[in-house]
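Participant: sequence plus predicted model, see below.
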Amino acid sequence: MTDDGTILIGRSPAGGPGGSGKPERLTLRLANRHGLVAGATGTGKTVTLQVMAEGFSNAGVPVFAADIKGDLSGLAAAGEAKPAFVKRAEELGIPYEPDRFPTVFWDLFGEQGHPIRCTVMEMGPLLLARLLELNDTQEGVLNIAFRVADENQWPVIDLKDLRALLTFLSENLKEISGTYGNVSAASVGAIQRQLLMLENQGADKFFGEPALNLSDFMRTDREGRGFVNILAADKLMQKPRLYASFLLWMLSELFEELPEVGDLDKPKLVFFFDEAHLLFNDAPKPLLDAVEQVVRLIRSKGVGVYFVTQNPLDVPETVLGQLGNRVQHALRAFTPRDQRAVRAAAETFRQNPGFDVAKAITELGVGEALVSFLEAKGTPSVVERALIAPPQGRVGPLTPAERAALIAQSPLRGKYDESVDNESAYEMLAKRKGLDAAPAEAAQDSEGGLGGLLGSLGGMLGGVLGSKPAPQGRGGRRPPQSLAEQVVSNAARSMARSVGTQVGNAILRNVLGGLMKK
């Protein structure tokens, strides 16, 4: 569906209100200016998303999309020449040509696609605190835990590593509080309880290795078409905080790892975030500020972000203002909030004097939308009423057998399917306890009583915590990172991964937190 660097999304019908008869095309060169697809349930958002994903794939642009209902999996199978599709294609002046698209399936739980994993340190304390629903005090304790692990070069890979680290904190509250600030047993206990709840929900499968290499999202097939990466999100939607935290982590990872490229002829990657309101519900202001900054700046990395949601009011105004390409399906104005949403949606468009935009939003039929895409100079086009093009792939989900067959033929088969448990904080802390046990017993035998026990405990803590760390090169330890150093350390992650050392892993920090401190 590409023609001269554009994707055909639909056509404005000739005659009638808002009908100019011109094709509505999304310019690939401006597709990294992000976008919004909005509309009430059942008005055609998913089909519009599919049409856009197919167009990007045909143009050689890889796509990532969360599949909430399973319908997007049909992209991997050729569509059918249904009468409604053939008629719509005729109305648009194009032939209907069924097609299938290169697709890779992913699943955080590893059931309907390749598993997706990240390490606890990659997730970072800010997003992890939101995932665990921690209060400010508990989030502060979690930050201290990350700092202790970083300074002692204990890689925190999975949840058992984090539990071991929290146990270490609870066993050494006095010494850690004296160095980093107050840490209470109640706060540590609260974090541990939330971790248990997270594990019971199956989220422990998300944390571990091999961690996702985001370059695997940016692949093309032999014909040069971009792979459509589909995340099975039907079960994930039952855990909205995990869904939101995962998407925000992935967005921030892309921002951190990809180089600056400016404006390209077409994006490197396009993300579709369905049910976008889950990204922002109950999010603290620092997190919203960080998301806004990532959305604003990731454009220069060649990544386009498209939010899909029912109501434009679901997206904060600061983020909504960054979305240049708009497709607005019908909204229902039954409640005062719905009426505000209609007015807000209408006001965000460049007005068309030919019709009442707010009224048109409530009158759109299924498969119709108001569209406004960026023009050559980056200015939004006048809003038009358009018929959305029919998708070339299947509309509807694959069967379980079809999905299983495609997963078995995946180019990434075997790379992520089995988890790996490398030595990390859990094993290092267990080993430390084992090494310190013998000296403690010897000291108690020779000196006897409480004095020997306290002496051995003091020796152990002195080796781990010590006094205030000396600068690197004068004692072999580096001082706590300043805010500027934390930002710089974030940028070193890709290099650290290539080196593959424990020192590299220790540098991994909180991406969004680093961005907030810029």
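Facilitator: Cool, got the structure.

Participant: every contact and neighbour count from this point should use C-alpha atoms.
Facilitator: OK.

Participant: center of this protein - which residue?
Facilitator: Relative to the mean C-alpha position of the chain, the nearest C-alpha, by Cα atoms, centre = their mean, is the one of residue 247, at 1.9 Å.

Participant: ok, and what's touching the helix or strand harbouring it?
Facilitator: Using DSSP states H and E, residue 247 maps to helix 240-257. Residues from elsewhere that reach helix 240-257 (Cα atoms under 8 Å, 6 or more residues apart in numbering): 123, 127-128, 130-131, 203, 214, 233, 236-237, 273, 278-279, 291, 294, 297-298, 301, 490-491, 493-494, 511-512.

Participant: which residue, other than its chain neighbours, is closest to residue 369?
Facilitator: Leaving out its chain neighbours, the residue that sits closest to residue 369 by Cα to Cα, 6 or more residues apart in numbering is residue 329, at 4.5 Å.

Participant: count the neighbours of the one you found for me.
Facilitator: By the criterion of other Cα atoms under 10 Å, residue 329 has 31 neighbours.

Participant: tell me how far the helix holding residue 247 lies from the chain's centre.
Facilitator: 3 Å (Cα atoms, centre = their mean, to the nearest Å).

Participant: coming back round to it: please, a ChimeraX command that selects the buried ones among the contacts of helix 240-257?
Facilitator: Restricted to buried positions by 16 or more other Cα atoms under 10 Å, the ChimeraX selection for the contacts of helix 240-257 reads:
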select :123,127,128,130,131,203,233,236,237,273,278,279,291,294,298,301,490,491,493,511,512
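
Participant: structure B:
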Amino acid sequence: MKAGIDAPTGYGCAAGRQSLCGSASGTGRQLVSEVPSIFVGGGGAAHGQPQVLLLDHGNRHGLIAGATGTGKTVTLQILAEGFSAAGVPVFMSDVKGDLSGLAMAGDPAGKLHAAFMARAATIGLDLQYRAFPVTFWDMFGEQGHPVRATVAEMGPLLLSRLLDLTEAQEGVLNVAFRLADEEELPLLDLKDLQALLVFIGDNAGDISTRYGLVAPASIGAIQRRLLVLENEGGTGFFGEPALDLADLMQTDPQGFGRINILAADRLMHSPRLYATFLLWLLSELFETLPEVGNPDKPKLVFFFDEAHLLFTDAPKALVQKVEQVARLIRSKGVGVYFVTQNPADVPDTILGQLGNRVQHALRAFTAKDQKDLRLAAQTYRDNPEFKTEDAIRDVGTGEAVTSFLERKGVPGVVQRTLIRPPSSQLGPIDPATRAQLMAMSVLRGKYDTAIDRDSAYERLRARAHKAAAEAEAAERGTAADPQSDPGAFSRGRRYDGGSSRTPAPKTARRSSDSVGEAFAKSFARQLGTKSGQALVRGVLGTLFKKR
């Protein structure tokens, strides 16, 4: 039977896989499950009934909270095992590098084996070690398949959050996205956005007339924030091939859901990038997946570790977006589980939607800690056998106060629970094993090589070529074909915009020029100045080096 399933009749206990289901027969409280569920823990003289997470309520979201070192990682691991065993794909971030052990079976000769078997005997679990199908991802492409998204997919709201822009700067970014749509300038990577901002800055007057005030100071601030993002390693995240959501929702040939692990130990050095990426992924799932109502089991379960990073200093509009996604995405079959140290890290409007809860110990060393402890206890359905506030303070490592949704979505009575030991390896795998698993991955080669196709940067560059050639030809009084004149662009770099030469007659300019054409001509004139030459070296230099 499958690992993490709560009863012999649990979900997916097919022939040949019976050894993967947990049994609660050893506690004197035989577990009888009428619906598929995940066995989380329980048992022992001081603890209540065995606790299970019903699979048909797995998309009702959840919370895993507790102080550092109280066992949140193990809880995260055993829930991932249970969902995978039930055929549900999982996405989770590995902040400390510990979760890669899901890809390897637990070690019967390991130093924790005796403790695990003792815990299993206490809660009546027939513990069997096994590995689970894992796909590794890494935004930097070092410890997993590269993860990418286009600038257009990220959108102005999330990008503004990522860059920590003011309201005025966010307005300018919205203008850039609008202009890109109208001028058919695909925004795929950061250099596309940077090139577009150059055009907007050079033509701020024309743009302001059409879209509202575009202050050069705001453009400069955005460009500086993009430079910071580049320095933090964010350049590699924007581009193609972009992540295909279908690759996160796979099962292996045996029917186990694949566990997608995002290497986040390095990414955590850029917490805003980390939080924005995960929120983008949630938003993409929300916008892409069809409505499924109340499925028998989730289509995907999403664990958001270090969830407080999502809400710290977040603008009201962003918090409202998270609330909307959390409220509506469950009808798409996606369960979201927030993992954080304190439930107070999650806004009340979102906390109220988290029906499945595992609360590890909270320490009350200060007056604020004591207040947070009381507030956390008040969110549970009271158990007459103990005081919830005391239980949250007193539970030890590997124990928790739990409450899972019962039939018809009713919150369960809070229970003190001994968390079951994992079936997979506790702790990280070594780099050689990770490399071997990646070499065997079903996605090998799909995302490894970045693609730089025709987009805003290339199209603006082509317009600059053409405008430079036209300007040079206008000075000579002849027509020029920029495609047949390879020196046109280099001459355009020396063009001084008419400061030392006779400008073209005004009648030669069409009053019906599009915004894009006006940009291109202005950009060509700018290329002749020293600042324009520096711009070409800065914006276009990388491309020339590659060629």
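Facilitator: Looks like it arrived, so ask away. In this text the structure is predicted, and so the values were computed from the model without any measurement.

Participant: how alike are these chains, TM-score-wise?
Facilitator: Once superposed, chain against chain, the TM-score is 0.87 (TM-score structural alignment, normalised by the length of the first structure); 463 aligned residues with a Cα RMSD of 1.7 Å.

Participant: and the residue nearest to the centre of the first structure, what's its match in the second structure?
Facilitator: In the second structure, residue 247 of the first structure lines up with residue 278, judged by TM-score structural alignment.

Participant: return the distance of residue 77 of the second structure relative to residue 359 of the second structure.
Facilitator: Relative to residue 359 of the second structure, residue 77 of the second structure is positioned 15 Å away (Cα to Cα, to the nearest Å).

Participant: ok, residue 138 of the second structure next?
Facilitator: Per Cα to Cα, residue 138 of the second structure is found 29 Å from residue 359 of the second structure.

Participant: helix or strand: which one has the residue lying closest to residue 507 of the first structure once chain neighbours are set aside?
Facilitator: With Cα to Cα, 6+ apart as the criterion, residue 507 of the first structure has its nearest non-adjacent residue at 6.0 Å, and that residue is residue 489. Using DSSP H and E, residue 489 of the first structure maps to helix 483-491.

Participant: from the chain's centroid, how far away is that helix?
Facilitator: Worked out by Cα atoms, centre = their mean, helix 483-491 of the first structure lies 21 Å from the chain centre.

Participant: I'd like the next helix or strand past that helix.
Facilitator: helix 493-499.

Participant: does anything pack onto that following helix? Which helices or strands?
Facilitator: Under the contact criterion of 3 or more Cα pairs under 8 Å, 6 or more residues apart in numbering; DSSP states H and E, helix 493-499 of the first structure touches helix 502-507.

Participant: which position in the second structure pairs with residue 230 of the first structure?
Facilitator: Under the alignment (TM-score structural alignment), residue 230 of the first structure maps onto residue 261 of the second structure.

Participant: check which helices and strands the helix or strand containing that match sits against.
Facilitator: In the assignment (DSSP H and E), residue 261 of the second structure maps to strand 259-263. Applying 3+ Cα pairs under 8 Å, 6+ apart, one finds that strand 259-263 of the second structure contacts strand 90-94, strand 134-138.

Participant: for residue 223 of the second structure, find the nearest of the ones you listed.
Facilitator: Counting by Cα to Cα, residue 223 of the second structure lies closest to strand 134-138 out of these; the figure is 25.8 Å.

Participant: now that closest one on the first structure. Mean distance?
Facilitator: In the superposition against the first structure, strand 134-138 of the second structure averages 0.2 Å from its aligned positions (mean Cα distance after the TM-score superposition for the first structure).

Participant: quick one: list the elements packing against the next helix or strand after that strand.
Facilitator: Of the helices and strands lying after strand 134-138 of the second structure in sequence (DSSP H and E), the nearest is strand 145-146. Secondary-structure packing of strand 145-146 of the second structure (3+ Cα pairs under 8 Å, 6+ apart): strand 134-138.

Participant: any idea of the angle the strand it packs on forms with strand 90-94?
Facilitator: Orientation check (axes from the mean of the first three to the mean of the last three Cα atoms, to 10 degrees): strand 134-138 of the second structure against strand 90-94 gives 50 degrees.

Participant: what range does strand 134-138 of the second structure cover in the first structure?
Facilitator: By TM-score structural alignment, strand 134-138 of the second structure lines up with residues 103-107 in the first structure.

Participant: where along the second structure do the strands fall?
Facilitator: Secondary structure of the second structure (DSSP state E): strands at 2-5, 21, 37-41, 51-54, 62-65, 90-94, 134-138, 145-146, 259-263, 300-305, 334-340, 356-359, 399-403, 415-418.

Participant: out of the ones you listed, which is the most enclosed?
Facilitator: strand 2-5 (a mean of 32; mean count of other Cα atoms under 10 Å).

Participant: elements contacting the next helix-or-strand element following that one?
Facilitator: Downstream of strand 2-5 of the second structure, the next assigned helix or strand under DSSP H and E is strand 21. If contacts are counted by 3+ Cα pairs under 8 Å, 6+ apart, strand 21 of the second structure sits against strand 2-5.
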